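Colleague: Predicted model and sequence below, questions to follow.
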Amino acid sequence: MKIIEVPQFGPMFRFSDANIYWALHLLSDGRRIGRKKLSEMVGVGEGSMRKIIDTLKNWNYVIVRQTGITITKSGQAFLSQIPIRVVDVELGDSTVGSFSQSVLVMGVADRVYNGMQQRDAGIKVGATGCTTVVIRDGALMIPPDWNVDERNPELAYKIRKETGITQNDAIIVGSADTKMLAVEAAINAAFELI
């Protein structure tokens, strides 16, 4: 999935679609956030955040005031149509890296083969990787063949309860040495699936 097209000419963007999604996600709770604070929370420079905000403002997804930036109803609608939900699931030893971030990606389980594509998508942005979880034949699996239900029933129960994963969904857990890289890894891998 692409949110913004990268220009063919001129300077390259120093942010990704994952950064744009995360900015909208952070604004989705209705709080006003200043540009500087938002750039810190998203993990991009202020110049990149200015470009993200200008783009979102032109699309009528955010309102910029002196008191901060807020998301609009159009922005909320756009965000809700993306089949990704941020979830908090820790996979313990199944991930590598000091920080992790999980996302539930709806309706893409049939596009997950062995999890290597998601791992590579995470590594591409500088993370240590991504771990993918799907349901196969009723069992919670980390592809290709690690059965979470058999090996760690407590974790499997927790994942099912906290995420609401269905047979059609995938959970991607980005892992990295920083929180923002973990976030970007998970969202980048999710965008490659949708």
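Modeller: Nice, thanks for sending it over.

Colleague: C-alpha from now on. contacts and neighbour counts both.
Modeller: OK.

Colleague: State the number of residues packed around the residue lying closest to V108 once chain neighbours are set aside.
Modeller: Among residues not flanking V108 along the chain, D169 sits closest, at 5.5 Å (C-alpha to C-alpha, 6 or more residues apart in numbering). For D169, the count of nearby residues is 22 (other C-alpha atoms under 10 Å).

Colleague: Same check on the one 10 residues further on?
Modeller: Neighbourhood size, K179 [other C-alpha under 10 Å]: 20.

Colleague: dump the residue contacts of the residue nearest to V108.
Modeller: Contacts for D169 (C-alpha atoms under 8 Å, 6 or more residues apart in numbering) come out as 104-109, 134-135.

Colleague: Kindly recompute the last result at 6 Å.
Modeller: 105-109 (C-alpha atoms under 6 Å, 6 or more residues apart in numbering).

Colleague: Just name whatever secondary elements the helix ranked longest in the chain is in contact with.
Modeller: Across the chain, the longest stretch assigned as helix under DSSP state H is helix 179-193. Helix 179-193 sits against helix 17-27, strand 99-105, helix 116-124, strand 170-176, with contacts defined as 3 or more C-alpha pairs under 6 Å, 6 or more residues apart in numbering; DSSP states H and E.

Colleague: can I get these in JSON lines with mean neighbour count and distance to W146?
Modeller: Shown next, in JSON lines, are these (neighbours: other C-alpha atoms under 10 Å; distance: least, C-alpha to C-alpha, whole Å):
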{"stretch": "helix 17-27", "mean neighbour count": "21", "distance to W146": "28"}
{"stretch": "strand 99-105", "mean neighbour count": "25", "distance to W146": "18"}
{"stretch": "helix 116-124", "mean neighbour count": "21", "distance to W146": "14"}
{"stretch": "strand 170-176", "mean neighbour count": "31", "distance to W146": "14"}
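
Colleague: I'd like to know how far the residue lying farthest from the centre of the chain sits from R32.
Modeller: Distance from the C-alpha centroid of the chain peaks at Q66, with 28.7 Å (C-alpha atoms, centre = their mean). Distance from Q66 to R32, counting by C-alpha to C-alpha, to the nearest Å: 10 Å.

Colleague: for comparison:
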Amino acid sequence: MSFSSYFAGGPTPKFNAYHIWKAHQVVAKEGPIGRKALAELLQIGEGSTRTILDKMMREGSIESSRLGITITERGKRKLDTSGVEVRQIDLSDLTLGKYNCAVLIKGSAERVHLGCEQRDEAVRAGAVGATTLVVSNSRIVFPGDEEFPDQSLVAPLKNYFRMDDGDVIIIGSAFNYEAAEKGAVTAALSLSNISRRCWNEGTSILSQDTEADDLRCLALAIHELLGRLPVTMRSKNHPGVRCEEGEIIDTRFTGPMLEESMKKGMIIRRTSTSGPYRGMPVIAVPIMRKKEAIACIATMDLGKGTPSELLTRLAERS
């Protein structure tokens, strides 16, 4: 389930992908429901709720009447085919918190490394922790270790989900169910976006040892295609290049977002907190080969403005 259109343009919203998913789920389950009641269930403001509902309405996922908001057949299909299933479970022998929420993500095992990234996403969302499991050879196991856990501990999961090899289960854990669910679903939605939009299975044009001189032409071409927005690019084992105003201005460049994107093998999208683009919205995209990030490219996030708007903001900082 992709929610990228909900975040395109304008100021940074006061909601996240979990709130959008939850809005779909609540309207499907509780509808017809009023906007105020939905805002209370989502635990966000009515303004943010209105923004979510407006976009759901435009994409045909909901309809409104004097009785309230209801889900449409299109909205049901979007939810049913999202590849994400959510259940409240009890696996206290395997998890940290009193309450647990399990999320099944279909066919995403190749995007999981050791599960640390999913745990971190869940904790940032308010959970105590998260346990990531993958299905391999019809067994439910820890990523990278097919001997554990004991199958008796995870057997209850088979009562909740129909699983196939390559599926992922993320179990969010917390001291109340709402926090466990928010953590697990946030981690699951983040996982579903890790490599779907990354450049994957790259060619011999790039490798983890590509040096700055060999990145020049590609980086400059992308720089021009983006209306001369700043572009930075590096390989795994070498610093890279930085392009501005049609020129290569640095051949020893790296940055924390480039490094984080390569380390996690996932798209990083946030306001830069350091370096030459501090305070600007930046997106860093890893280039993957055989499940490993071999290089990364970053530029201004076009979801936060047009090239001319972003260049104006950048110039005003100088």
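Modeller: Here it is on my side, so go on. Keep in mind that this is a model prediction, so the values were computed, not measured.

Colleague: now the longest helix of structure 1: which residue numbers in structure 2?
Modeller: Residues 177-191 of structure 2 are matched to helix 179-193 of structure 1 when aligned by TM-score structural alignment.

Colleague: Now do the matching stretch: everything it contacts.
Modeller: With contact meaning C-alpha under 6 Å, 6+ apart, stretch 177-191 of structure 2 is reached by 18, 99-101, 118, 121-122, 125-127, 170-174.

Colleague: repeat that for 7 Å
Modeller: The list of residues contacting stretch 177-191 of structure 2 from outside it, by C-alpha atoms under 7 Å, 6 or more residues apart in numbering, reads 18, 99-103, 105, 118, 121-123, 125-127, 130, 170-174.

Colleague: List the buried residues for it?
Modeller: 177, 179-191 (16 or more other C-alpha atoms under 10 Å).

Colleague: Same list (those residues) but as CSV, adding distance to T299 of structure 2.
Modeller: Formatted as CSV, the buried residues of stretch 177-191 of structure 2 follow (distance: C-alpha to C-alpha, whole Å):
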residue, distance to T299 of structure 2
Y177, 38
A179, 34
A180, 34
E181, 33
K182, 30
G183, 29
A184, 30
V185, 28
T186, 25
A187, 25
A188, 26
L189, 23
S190, 20
L191, 22
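
Colleague: and stretch 137-156 of structure 1, how far apart are its ends?
Modeller: Length of stretch 137-156 of structure 1, first residue to last, C-alpha to C-alpha: 14 Å.

Colleague: Check the offset of it from the chain's centre.
Modeller: 22 Å (C-alpha atoms, centre = their mean, to the nearest Å).

Colleague: ok, now stretch 154-170 of structure 1?
Modeller: 17 Å.

Colleague: what's near enough to touch K36 of structure 2?
Modeller: Per C-alpha under 7 Å, 6+ apart, neighbours of K36 of structure 2: E46.

Colleague: Give the aligned range of stretch 66-77 of structure 2 in structure 1.
Modeller: The alignment of stretch 66-77 of structure 2 onto structure 1 (TM-score structural alignment) spans residues 66-77.

Colleague: Just the buried positions in the matching stretch, please.
Modeller: Of all the residues in stretch 66-77 of structure 1, those buried under the rule 16+ other C-alpha under 10 Å are 69-72, 75-76.

Colleague: and what of stretch 49-58 of structure 2?
Modeller: 49, 52-53, 55-57.

Colleague: Just put those residues in JSON lines and tack on secondary structure and distance to I268 of structure 2.
Modeller: As requested, the buried residues of stretch 49-58 of structure 2 are exported to JSON lines (DSSP: H, G, I helix; E, B strand; the rest coil; distance: C-alpha to C-alpha, whole Å):
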{"residue": "T49", "secondary structure": "helix", "distance to I268 of structure 2": "25"}
{"residue": "I52", "secondary structure": "helix", "distance to I268 of structure 2": "23"}
{"residue": "L53", "secondary structure": "helix", "distance to I268 of structure 2": "26"}
{"residue": "K55", "secondary structure": "helix", "distance to I268 of structure 2": "24"}
{"residue": "M56", "secondary structure": "helix", "distance to I268 of structure 2": "25"}
{"residue": "M57", "secondary structure": "helix", "distance to I268 of structure 2": "28"}
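
Colleague: Now compare the residues you listed and name the two farthest from each other.
Modeller: Longest distance between any two of the buried residues of stretch 49-58 of structure 2 is 12.1 Å, between T49 and M57; criterion C-alpha to C-alpha.

Colleague: ok, now how distant is R136 of structure 1 from Q118 of structure 1?
Modeller: In terms of C-alpha to C-alpha, R136 of structure 1 sits 17 Å off from Q118 of structure 1.

Colleague: likewise Q101 of structure 1?
Modeller: Distance, Q101 of structure 1 to Q118 of structure 1, by C-alpha to C-alpha: 13 Å.

Colleague: Likewise for E150 of structure 1?
Modeller: 23 Å.

Colleague: Could you measure from the residue nearest the centre of structure 2 over to M56 of structure 2?
Modeller: Note on structure 2: the residue nearest the mean C-alpha position is S190, at 2.8 Å, using C-alpha atoms, centre = their mean. Computed as C-alpha to C-alpha, the S190 of structure 2 to M56 of structure 2 distance reads 20 Å.

Colleague: for I69 of structure 2, same thing?
Modeller: Taken as C-alpha to C-alpha, the span from I69 of structure 2 to M56 of structure 2 is 11 Å.

Colleague: repeat for S5 of structure 2
Modeller: In terms of C-alpha to C-alpha, S5 of structure 2 sits 10 Å off from M56 of structure 2.

Colleague: Then A8 of structure 2?
Modeller: Between A8 of structure 2 and M56 of structure 2 the distance is 14 Å, computed by C-alpha to C-alpha.

Colleague: neighbours around E316 of structure 2, how many?
Modeller: 8.
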